[in-house]
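Peer 1: Sequence plus predicted model, see below.
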Amino acid sequence: MKDHKDLDVWKQSMVLVEDIYALTKNFPSDEKYGLSSQIKRAVVSVPSNIAEGAGRKGDKEFIQFLYIAMGSLSELET
């Protein structure tokens, strides 16, 4: 398995993190610890789980962490 930093899906998810952080800067201040915080946690979870799964070096474990990342994307979409 490649290093997680070589995976296109990890690179794209890092771009998504940057985009979401830029977007949430425009949220109202009363959402700083509410919606904004939840969105940031969900988006950071995506590349984090991809990296952790890639670090496990087993295909089954990697796939499981990809499913977790997909769950975080669903949370973010909601």
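Peer 2: Cool, got the structure. Residues are numbered from 1 along each chain as shown.
Peer 1: C-alpha only now, for contacts and for neighbours.
Peer 2: OK.
Peer 1: How much space separates the residue lying farthest from the centre of the chain from S37?
Peer 2: Relative to the C-alpha centroid of the chain, counting by Cα atoms, centre = their mean, D30 is the outermost residue, at 23.8 Å. Note on D30: its distance to S37, by Cα to Cα, to the nearest Å, is 11 Å.
Peer 1: ok, structure two:
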Amino acid sequence: MAFKFEELKVWQISLLLSDEIDAATKYFPKTELFSLTTQIKKAADSVNLNIAEGCMGQSKAEFSRFLTYSVRSGLEVVSCLFMARNRNYMPIERFNYFYNEYEQLCKMINALKNSLK
């Protein structure tokens, strides 16, 4: 592996979840294409991108800052999931799957962040 972030479990999981969110949004109505669909996809991608960007930083403090951004993006995904559920764009089983996965991912990212201290 050429880049340090590729070895991180949180990065690997966030990459997988980002792809799964992308696939799930294919079932959202076309009227949401430039709103909720775009928002949830960007937030899911941002979790992954912030881990990668921060990992290549110059200090632990900088990496920690990017991990904070990553968790915040994860929380944004969860909020979008609630909107999708409430608008009946996503079955409750799918919502529960993503909710649980992002809950675990955010905990893992926070644990990684705490290990940097």
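Peer 2: Received the coordinates, thanks. If you're wondering where the values come from, they're calculated on a predicted model, not measured in any experiment.
Peer 1: Need the TM-score from the superposition.
Peer 2: TM-score of the superposed chains, computed with TM-score structural alignment, normalised by the length of structure 1, equals 0.94; 77 aligned residues with a Cα RMSD of 1.0 Å.
Peer 1: sorry, back to before: trace the residue farthest from the centre of structure 1 over to structure 2, please.
Peer 2: If you follow D30 of structure 1 across to structure 2 using TM-score structural alignment, you land on T31.
Peer 1: Distance check, that match against T38 of structure 2.
Peer 2: From T31 of structure 2 across to T38 of structure 2, the span is 11 Å (Cα to Cα).
Peer 1: ok, longest helix in structure 2?
Peer 2: In structure 2, taking DSSP state H as the definition, the longest helix is helix 60-86.
Peer 1: Over to the residue nearest the centre of structure 1. Which of the three states is it?
Peer 2: Nearest to the geometric centre of structure 1 sits V46, at 2.0 Å (Cα atoms, centre = their mean). Each residue gets one of three states, and V46 of structure 1 gets helix by DSSP: H, G, I helix; E, B strand; the rest coil.
Peer 1: if I pick it, what's in contact with it?
Peer 2: By Cα atoms under 8 Å, 6 or more residues apart in numbering, V46 of structure 1 lies in contact with S13, I68, A69, M70, S72, L73.
Peer 1: Are any of these buried, and if so which?
Peer 2: Among those, those scoring as buried are S13, I68, A69, M70, S72, L73 (criterion: 16 or more other Cα atoms under 10 Å).
Peer 1: all helices for structure 2, in order.
Peer 2: 9-24, 36-55, 60-86, 92-115.
Peer 1: between the longest helix of structure 2 and helix 92-115, how many degrees?
Peer 2: Calculated by axes from the mean of the first three to the mean of the last three Cα atoms, to 10 degrees, helix 60-86 of structure 2 forms an angle of 170 degrees with helix 92-115.
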